[in-house]
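Participant: what would the 3D arrangement of this be:
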Amino acid sequence: ITNYQSPITNHQSPITNHQSPITNHQLPITNHQLPITNHQLPITLPNMYCINPKCKNFTNPVNTNEKYCYNCGIPMLSQGRYRAIQPLNRGSFGQTFEVEDIDSRDGDTQKVLKVLLTDCDRAIALFQREADVLKQLNHPGIPRVEPDGYFTVSVPDSDSLLHCLVMAKIEGINLKDWLSDRQDQPITCEQAIDWLKQLTQILAVLHQRNFWHRDIKPSNIMLRPNGQLVLIDFGAVKEVTKTYLYSLQHNSGTVIISPGYTPPEQARGQPSQYSDFYALGRTFIHLLTGKHPLNIEDSQTVQFNWRTDVPKISKKLAILLDEMMDESPCKRPQNIQKIRQRLWEIEHPHRARLNKVMQVGIGTSAILVIIVGFVYKITASCPVQFKDNLSCGEESLLTTPAPPEKQKGLAELGKNNPKGAIILLETALKKKPNDPESLIYLNNAKLAGQPTYTIAVAVPIDKNPFTAKEILWGVALAQNEINQGQKINGKGLKVEIANDANKPEQAARIANKLVLQRELLAVVGHYASEVTRSTLEIYQRHQLLLISPTSTSGALSQHPFFLRTVPSDRLYAQTLVQYLINQKHQTKAAVFYNPQSNYSQSIRDRFQVNYKGTGGQIVAEFDLSNPEFNADEAINQAQNQGAKVLVLLPDGRTNEFVFNNTLNLVEANQCRYPMVGGDSVYSKDFLTLKATNCLVIAIPWHEWSSLNLQFPKMARKLGAKDVTWRTALTYDATRVLITALEKNPTPSRYLVHKALKESTFQTRGATGEITFHPDGNRKETIRELVKVVKVNCPNYNYVFSPLTMSNERIEKLACSGNW
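Facilitator: Below is the predicted model:
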């Protein structure tokens, strides 16, 4: 990165030359309040707080610009990366801070730092236990702690150490406060079942590692804005002010008691996994009644008559909760799977009865009749249905013009005539080779009657057909390579195409259909981060792996059934900052983004943290989703506030205004200001004179600098005209699935997921070696800075090229067509 030459130095002087007309119009701008019309966003620079609990002035504003605390002398940047920006809760044993991680390795910059406020050995042991447990766990319902998340900080002129633990920040509210905000209005039985399923899934992960929580209660359960529950406080340190720690006189262990929730055996110092079941049952009694368990239990008779407060509860759910809270551990459900099975039976009484009938044994024909009645929703892969935004070849989802032979070939597939379809599709591809959909359906047709593995690819056809084709080409190339070669364990690869329209709602509907296809083993997709995020819980519930080649938002990390071949946006924000600071020496920027977009907000946050951490300043921010956005006025406002560079971070075309507003901004700028952008700016629409030599974009890969020269050659030989980073990363995603399928002759969803989660998993693709971190992020650092360049070629006037490539080399590659 640091060796890149700057193509836009010569374009800085016009900024100064245009200042006088802007100055003349300052009064009308002020009078019309253009910053409001343009949705200019306020810039807030975080304060910095000292984390030393004994510091006499830990909120001293002077510390914001200091390396060491002005009062006590400890580093203001813990471990060289954590900046405390807001104090949160403080109790007798612990203080928590919200911190910025300026060197985040998991994509999330906002985290929580817990500082122990006591030198008590027992408290330190609990604190360290929490860190040790969380390091070993990887689940969206458990706060993530990195391997180096626990550390100590020396205090100057003192022998004491600060014990610190950094973990992922959980957005939301704990259930105790949530219930209080509702004036203790009870939850419904349906809500209770849903939440019980979530929490038992979290406990299953915990118990499989031979851990048990020991302090389950509403205040230790967080509710995220998306409805997901998170279990917190694995060492009982944060809530220790409300939890009694009893040191046993003849036992080296620690007893943790939360009155109303702790089971009798735990109070005696003999906890087990069954203790968690008791506390979980008591927690849901609190939620279902709106009353603390101590307010239900009769202190005289010790009877726990809670059912009268929940008159509409189902009998089976009430029985389950009573069994979970039995005084005797041996009478409680014996493992978490038993509880989950009981919950399933409560939700699906008809199927539960079916299972019991099948267990006692009845005639096969009768079983089949019942199965048709109750399990009709479960389907084979690639069901032949029309206008459902899913297709294995019975209909075209692309709306671009195609030869008549394509439609005739698809009609033959719909009639189950693969031989006729093959002839017609081969003819269509000869007439129009740049059609990845036809190539996929041709390969599917050739597999008719043969054993196959099936995967799906979800693309934004309705909203962005060009991007959809880029992604489809990646899958088509990998599928064709396998089916024309040795295949996978002797089986071919069938591909189902799904059109999610780049809309979260439609993507969720698509996901709900895909998970019911019993032979479908994995999904490649989706495109935009917010679209991908809308499907993760659906795929996770059905243990269907999703691997995305394009979704970079840091918020997607740590979902157990999600991987991505593209690095997180942290890398690309960092790349842009390094370019601006080290090569352009630009320290004042105006940022344009969509604060409503998961991706756009994520890369903006990472850019801000890195830019500020290296001496840069964001002097203005603008909302690209504003329908009244005026590019000329925004540029004027940015200049008036001292901006010297424009940072373009639009969404992945999920908002109807953002992309056009970004195009208008580039057009209005006319290269007066240098511009940099995230990977969502990588589009043919920006290949214009107004972006030439003044727009630099951070992307994962470019074919002209590819180490795998065979991949772009293979793509062009089969008909692909544009081999972009989206094509390469999708090819890589498909290669990852192929490698996982090869590891077992009879792969299932579970075995595919298991293979990919092995620490030794690796494969190679268009972008080189591919391996993954435990949280699903790719390990390899793949990035490229590209610029817009004008060329004199018969078919091209402007191209994206690597930033360091010479104009002579660019012209030669662009015009030869032999890339």
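
Participant: from here on, just use CA atoms for contacts and neighbour counts.
Facilitator: Fine.

Participant: ok but residue 350 is inside a strand, no?
Facilitator: No: read with DSSP: H, G, I helix; E, B strand; the rest coil, residue 350 is helix and lies in no strand.

Participant: how many neighbours does the nearest residue to it once chain neighbours are set aside have?
Facilitator: Take residue 350 and drop its neighbours on the chain: the residue closest to it by C-alpha to C-alpha, 6 or more residues apart in numbering is residue 374, 7.1 Å away. Residues lying near residue 374 (other C-alpha atoms under 10 Å) number 13.

Participant: surely residue 374 meets residue 351?
Facilitator: Yes: proximity of residue 374 to residue 351 meets the contact threshold set by C-alpha atoms under 8 Å, at 6.5 Å.

Participant: show me where the stretch 501-650 of the chain has helices.
Facilitator: 504-514, 529-533, 536-541, 569-578, 598-613, 631-640 (DSSP state H, counting those that start in this stretch).

Participant: repeat that for the stretch 101-250 of the chain.
Facilitator: 121-136, 175-181, 189-208.

Participant: report the buried residues of the shortest one.
Facilitator: When you say that, I think you mean helix 175-181. 175-176, 178-179 (16 or more other C-alpha atoms under 10 Å).

Participant: output the residues you listed in CSV; the columns should cover distance to residue 588.
Facilitator: Output for these, formatted as CSV (distance: C-alpha to C-alpha, whole Å):
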residue, distance to residue 588
175, 43
176, 44
178, 42
179, 45
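
Participant: one more sequence to fold, the one below, so I can look at both together:
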Amino acid sequence: MAYCINPDCSQRKNPDNCAVCQACGTALLLQNRYRLIHPLQLETHSYTEVFEIEDLLERDRPKVLKSLKNITPDLLRLFEQEVSILTNLQHPGLPVGETLFPLFLQTNRQLRCFVMEKVPGENLQTWLSKNQYLTSYKTALDWLYQLVQILEFVHNHGFFHRDIKPANIMLRPDRKLVLIDFGTARQLTQTIVNNKPVTVIYSIGYTAPEQMQGQAVLQSDFYALGRTFIYLLTGIDPAHDSRARSFNWFKNIKDKKIPQSLIHLIQMMTDAEPQRRPPTAQAILEKIANIKNKKYPQVQGLKYYLMITFGVLITIGAKLIYEKISLSLTCDYVLEDHLSCGEEILIPDTFTQSNKPPVEKQLAINQYRAKKFPDAISLFTIAFKKQPDPETLIYLNNAKIQTQFTAAQIHTIAVAVPLGQSTTRGLEILRGIAQAQTLILQSGRPLRVIIADDHNLANGITSKNARHIAKKLVRYRDLLAVVGHYSSEATKETLPIYHKAGVVLISATSTSDGLKSPTFFRTVSSDRIAAQKMATYIFSQLQQQKAAIFYSQDSVYAQSLSAAFREAAKSLKGNVINKQRAFNLDKDDFDAKAALNQVKSQGGTAIVVIPDAGVGLHNAIPYALNVIHSNVNQAWIVAGDSLYDADLLKVDKIRSPQGIERTALAIAWHPMNDPNSAFVQKAQILWKIPRKALATNTEISWRTATSYDAVLVLNKAITQNPTRIGIQKTLTHPKFSVTGATGVIRFEGGDRKNGPITMVVVRRYCNSSEFVFTPSDFTPKDGKNCGEW
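Facilitator: Sure, this is the predicted structure:
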């Protein structure tokens, strides 16, 4: 029989002699060599399918193919992680990965296919269904030793499994164990928690408590492994029987000769608190060696049960007392919580596919995670020299701080950026953060930075949303302040959380006039200032008589700037066309050409374009770019700062070169305003931007400069009064000021006082076909001499 790989096919079984599926026409021979024989795993609600296959080039080697049938960034990342582990890590306890390839079906559906070794034997879930339990603790000890050795190897290479259970452990005919299914994409399911859907990796009865909260750590693997051995020793499945999850599960152990020390080890591994579990796989191996080499007393009835129960009660009491008197600290080495001081990479793999980070970066991450900071420093330094990304520099600075200062000397802030949703903008912000942190560290002050990826969703369906991140950050008792969030929407949602906790939130990018709180400050000018500059530019400088506003009518930022522009236009006697449905950038059926023609028919000669920030659930930036690229009527277009993006300058998208040269944007800062400043010169060195490339650069943006300033502001406030309330009081003092990249920063009611706004225009670079942003009042000395730009 030949099996069809198309998950939508109505009849997937086919005779052996068929070349294509009889039901859907999908080719049955993949890559001209792989034929699906029969399914090993087909689940309706699963994201993957697994098949036993025949390889026509290696018929004597049994293989399986796993296909990812629903491709999303998160699922693809997990799937590719499994591929990376099984193709790069060679260990007798791991399957051998062979190849990954994409598959495009006739229905336009895409699959990812991974071919790997078929491990002979049966999984332990199947074994348990036949044998019920282990009759000898010695077998349990041997199996535990094998599996911990595998985990030690995997953990030392910077990975962990997250879904250990009997079904994911294969028993080979030679009695050796193999750990399978590292992708966990199959278990990535929508679960309801507190009436809100969240994405979790969860196996009932085996998943550690912290992992169910989205905070998996290496010790989460030990918890799941301990639960697995409770099943093996008692025959009671933790997934279906509460007796396996009770404190006295050991009463049901079948082999009464089991040493107390082995029970104690499994109790430690399954402790509810990860910090009370064995810290490493090596620690477990040492305990197993002690059990094998020494004679321990066997279980002796009620006396031992009472001893264990009493110990558990003491542990519970200690936990309650601990929670009453203590909150967690930052940089807690919890993985996959979307927060990192250096223990994991947050820049998504999908962004770095075309420009892979140096291998030294991941090696440095592994050393940082192991608290081997000198080794991490050496590796981060090499990685940054090879590829100067700001995440690496922040982690390098953090590692230096850990080695040069005591815990009492270190001050910690966080930066919340939309790395997952808009990596480019997130990196622009991080460049400013990293440059400021480097300057501060060079002056002898330890300012540690924790990066938080909020995906910029204000209150979305994933755990990577701004409110979720804010709630986690304020619980860290050593966190002093936060830089963020990127969009006005996300900032608006989080302000009550920071205000309640007394944590200062200083935004370098959120401009909405409606953002107000005693603990909120910003280094970027508000929409009221930007709108006045835009209106003056259109009605006074360009002498235009009538303007229309294309904006995202559901966006907090776009609503704010649109309303402020109308007010500013009124003060200048400017005429603004009334709000119309055709001008709504939030519409799925927005038609740029029709909207432009509608403006022309109503006598408009200027258009204000204000999309949302481009990182929320709806992204109107592509529609806004289409307006500019389609400006064949050559109306004047003035845009808000959310459109300051390299995509605007892409030559292949521009349908009217003359029209795009009639485009201006109101932004907080441009590097060519002061190319000789210390900030710009240092930024060019750090990020390897040649002097002659300053005009074409989009890496050092207004977001970089205002974020740099935000860190300088916090550093000065922390130096004067290093407490949450002290920072807030310092920033509200009328004489407080800091000189940064964008000038002198002072605050009035939390807003930037007399903050700068620069009008930039799009013009040709050096008489070429390339377009660049330059200040509107910039005139090169010689347009043919690129060095003068």
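
Participant: any idea what the TM-score is?
Facilitator: For this chain pair, the superposition-based TM-score is 0.54 by TM-score structural alignment, normalised by the length of structure 2; 442 aligned residues with a C-alpha RMSD of 2.2 Å.

Participant: out of everything not next to it in sequence, what's closest to residue 378 of structure 1?
Facilitator: According to C-alpha to C-alpha, 6+ apart, the nearest residue to residue 378 of structure 1 is residue 516 (5.1 Å).

Participant: test my guess that the one you found contacts residue 382.
Facilitator: No: look at residue 516 of structure 1 against residue 382 with C-alpha under 8 Å: they stay out of range, at 10.9 Å.

Participant: alignment lookup: residue 677 of structure 1 to structure 2.
Facilitator: Mapped onto structure 2 by TM-score structural alignment, residue 677 of structure 1 lines up with residue 639.

Participant: how near is its match to residue 489 of structure 2?
Facilitator: 19 Å (C-alpha to C-alpha, to the nearest Å).

Participant: so which of the helices of the stretch 501-650 of structure 1 is nearest residue 646 of structure 1?
Facilitator: Residue 646 of structure 1 lies closest to helix 631-640 among the helices of the stretch 501-650 of structure 1, at 8.5 Å (C-alpha to C-alpha).

Participant: now do that closest one: which elements does it pack against?
Facilitator: helix 34-37, strand 617-623, helix 658-669 (3 or more C-alpha pairs under 8 Å, 6 or more residues apart in numbering; DSSP states H and E).

Participant: touching the helix or strand that comes right after the longest one from outside, list them.
Facilitator: Going down the chain from helix 658-669 of structure 1, the next helix or strand is strand 675-677, by DSSP states H and E. Counting contacts by C-alpha atoms under 8 Å, 6 or more residues apart in numbering, the residues outside strand 675-677 of structure 1 that touch it are 576, 645-649, 694-698.

Participant: run the last query once more with 7 Å
Facilitator: By C-alpha atoms under 7 Å, 6 or more residues apart in numbering, the residues outside strand 675-677 of structure 1 that reach it are 645-649, 694-698.

Participant: the corresponding residue of structure 1 for residue 733 of structure 2: neighbouring residues, count only.
Facilitator: Residue correspondence to structure 1 (TM-score structural alignment): residue 733 of structure 2 is matched to residue 758. A count of neighbours around residue 758 of structure 1, defined by other C-alpha under 10 Å, yields 13.

Participant: what distance do you get for residue 758 of structure 1 to residue 772 of structure 1?
Facilitator: 9 Å.

Participant: do the same with residue 344 of structure 1
Facilitator: 33 Å.

Participant: the more surrounded of these two?
Facilitator: Taking neighbours as other C-alpha under 10 Å, residue 344 of structure 1 and residue 772 compare with residue 772 leading, 20 against 15.

Participant: OK, contacts around the more buried one?
Facilitator: 778-779.

Participant: if we use 10 Å, what do you get?
Facilitator: If a contact means C-alpha atoms under 10 Å, 6 or more residues apart in numbering, then residue 772 of structure 1 has 563-565, 756-762, 778-780 as its contacts.
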